[in-house]
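Undergrad: Next come a sequence and a model predicted from it.
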Amino acid sequence: MLPLLPQQIAPADARQQALTETHLTGRINELTGYFLALRADVDRKLAAKLPPATGKPYPYGRCEEITREAFALLTQRLPQAQTATDLALRDFAANGGIVRTVWGVLREQYFQNALQFGSLYVDVANDTVDLAKPKVEILPMADSGLLDVRDLAHFRQTAQSYWGAALYANHLLPSLAPLLPIVSVSPGRLKPGLQSACDYMIALMCRDEFRQAEAWLESGPPPPADIARAVLSKAPADLHAWTADPRQEAITACRRARSAGCHTDSQWRDARVLDYLRARRQ
């Protein structure tokens, strides 16, 4: 069995189901109230701090930030458990229960961040796409509709339907193409930029030694001139393509990275992520 990618849904085997049943299943109403209170603490911290996302006020579009902050608060509270729910969650984890953040495609409609507790799906940002929904949703993971992103094609399909994105091959910044092979633009939602810099997708590109990335770079359309200008205007010159054939340069970057074993080199990965941040900063 392949090791889990960052934020991949962990299999809820018989042991996880038993731990969930023992410690959590009978407490769903209690857990819902607990996570609503946790969400209120998150909202107090983030609502005044985060600007509107695509012109819509908090919490719209802030699934990642809310989930990350809720998980951080949770990891601070459980070692100092003060309530019965704290104790139940701490005992669940101490006995080997899975507690992790997860990310994937929800009901084949949009990208979603959530928390996994054994065989339970806990969404503490359930209202960040539809503000009329409850803030917190707790379901059996098997009934949640959350799926791992299977491959680059699955990511592209979801980005196109959820973001209304136009997607192109990253022939612009070839050294980043093995990890970030897509250029996306979504008018009114996402400015032109590279996809996807989340840990899961970067690890997914490394898992097959950049072969999915290479295939897209070979077959995907190049960015139109206006999109290319928007991306290149932010990126430092040392990241720009330097040959007369940027498409081949991006493909070659994948092949060289594979040959050099970069898919297992965390320092190489971290250096590329820092380059990506430089490409967004200017």
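TA: Done, it's in. Numbering: from 1, shown residues only.

Undergrad: rest of the way, CA atoms for contacts and neighbours
TA: Will do.

Undergrad: ok, the residue nearest the centre of the chain - contacts?
TA: Residue closest to the mean C-alpha point of the chain, counted by CA atoms, centre = their mean, is C198 at 4.6 Å. With CA atoms under 8 Å, 6 or more residues apart in numbering as the criterion, no residue contacts C198.

Undergrad: how close does it get to P222?
TA: Distance from C198 to P222, counting by CA to CA, to the nearest Å: 23 Å.

Undergrad: The closest residue to L87 other than its chain neighbours: how many residues sit nearby?
TA: Residue nearest to L87 in three dimensions, not counting chain neighbours: A81, with 5.6 Å by CA to CA, 6 or more residues apart in numbering. If you count neighbours by other CA atoms under 10 Å, A81 ends up with 15.

Undergrad: same deal with R77?
TA: Other residues within reach of R77, judged by other CA under 10 Å, total 15.

Undergrad: So it lies in a strand, does it not?
TA: No - counting by DSSP: H, G, I helix; E, B strand; the rest coil, R77 is not part of a strand but helix.

Undergrad: doesn't L87 make contact with it?
TA: No - at 10.0 Å, R77 and L87 do not qualify as touching, with contact defined as CA atoms under 8 Å.

Undergrad: Next, the residues that contact the strand or helix carrying R278 from outside, please.
TA: With the criterion set as DSSP states H and E, the secondary-structure element containing R278 is helix 266-281. Defining contact as CA under 8 Å, 6+ apart, one finds that helix 266-281 is touched by S175, L176, L179, A197, K234, A235, P236, L239, C262, H263.

Undergrad: Comparison target, given below:
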Amino acid sequence: MSDSIQWDEKQVDIIARDLAYLRLQVDLELVPRYPMFLDKAYPLGRCKEIRDEVFALLQEALPKATEPGLVLMRKALAKGATLKKVWGSLRDEYFQNAMVLGDWYIDVSNDTVNPNKPRVEILPLAQSRFSSIASFEQFIKIAGSYWGVEVYRNDICPALAPFLPLMYVDAKGGCWMGEANDDMLSLTMDSQFLLSERILTGLPALPTVFSNKWKNSLDSIKNNAFIHGEGLSLDFCRAYRQQQRYLDMSFRDDAVMAYLSLPKRVS
């Protein structure tokens, strides 16, 4: 296997130290930009921003690096391993943005849930208990406890529901639609909208107080077939499958653009 990398404990510590130094550089830039996430101080809730900035720094640093940890990473790449960004479930407890190098899990934002943890964690991928999200049921189980939300089916924009089947309500009375990241959109399309259809069948309807607020918000948005299309969410799932919309990336992009024109949340 070309990307099988054998690092011992000492080498892992050396890599972690060099990545922690890059992370410190990133923190200096991000703290002024993102001092708070909701009511939580940096770095809480900023795993994506941190991971993305460290990943960008690595692209610049690795080709000419002399630091021993970064040299080990470069040697792994030279042997055929790939370094990629990943997002998914960590122990089915929370969502995490991390990196994978070959068969190693590299988390440079390990302290974004618990700030007392080390900034960097490196583990064999098989031991990390990190996995891609495989279903909306799995996603909701994590979101409910990690975000503290109740989850409902998207009847607000039924034409968007095959791509974005979920509506969230938090303890502060905020309500929003999701989840529009590439991984979750791929989940809908790779399943030919069957996973969306399944979760829409099982979720309760949004409470009337929130559906009324959403309807008022949508009235002020320029007419859009995804936003104002009428019908049942399940029927749209079946129609898009019949029309093979799961193969149509421009249709997906139009759906995302429609979503981006919606309010971030109503309350």
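TA: Happy to help now that I have it. Everything numeric here is computed off the predicted structure, so don't read it as measured data.

Undergrad: and the contacts of helix 266-281 of the first structure, which of them are in helices?
TA: Restricting the contacts of helix 266-281 of the first structure to those inside helices, with DSSP state H as the criterion, leaves K234.

Undergrad: need the contacts of helix 266-281 of the first structure in CSV with distance to I251 of the first structure and neighbour count, can you?
TA: As requested, the contacts of helix 266-281 of the first structure are arranged in CSV below (distance: CA to CA, whole Å; neighbours: other CA atoms under 10 Å):
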residue, distance to I251 of the first structure, neighbour count
S175, 10, 25
L176, 11, 25
L179, 12, 30
A197, 19, 14
K234, 22, 14
A235, 20, 20
P236, 21, 15
L239, 15, 17
C262, 15, 18
H263, 15, 23
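
Undergrad: which residue lines up with the residue nearest to the centre of the first structure in the second structure?
TA: Residue correspondence to the second structure (TM-score structural alignment): C198 of the first structure is matched to N181.

Undergrad: can you check A40 of the first structure too?
TA: Aligned by TM-score structural alignment, A40 of the first structure pairs with L24 of the second structure.

Undergrad: where does its match land in three-state SS?
TA: helix.

Undergrad: I'd like to know how far it sits from V108 of the second structure.
TA: Counting by CA to CA, the gap from L24 of the second structure to V108 of the second structure is 10 Å.

Undergrad: So these two - more neighbours on which side?
TA: A count of neighbours by other CA under 10 Å puts V108 above the other of L24 of the second structure and V108, at 28 against 13.

Undergrad: just the strands in the stretch 1-150 of the second structure please.
TA: Under the criterion DSSP state E, counting those that start in this stretch, the stretch 1-150 of the second structure contains strands at 36-37, 40-41, 83-90, 94-101, 104-107, 121-124, 130-131, 149-153.

Undergrad: what's the helix or strand for M167 of the second structure?
TA: strand 166-170.

Undergrad: what helices or strands is that strand leaning on?
TA: When contacts are defined as 3 or more CA pairs under 8 Å, 6 or more residues apart in numbering; DSSP states H and E, strand 166-170 of the second structure sits against strand 149-153, strand 175-178.

Undergrad: Next, the angle strand 166-170 makes with the first one.
TA: Orientation of strand 149-153 of the second structure against strand 166-170 (axes from the mean of the first three to the mean of the last three CA atoms, to 10 degrees) gives an angle of 150 degrees.

Undergrad: what range in the first structure matches strand 149-153 of the second structure?
TA: Under TM-score structural alignment, strand 149-153 of the second structure corresponds to residues 165-169 of the first structure.

Undergrad: so how far is the first residue of stretch 177-185 of the first structure from its last?
TA: With CA to CA as the measure, stretch 177-185 of the first structure spans 17 Å from end to end.

Undergrad: for stretch 159-172 of the first structure, same thing?
TA: As for stretch 159-172 of the first structure, its first-to-last residue distance stands at 20 Å under the measure CA to CA.

Undergrad: what about stretch 151-171 of the second structure, start to end distance?
TA: Between the opening and closing residues of stretch 151-171 of the second structure there is a gap of 12 Å (CA to CA).
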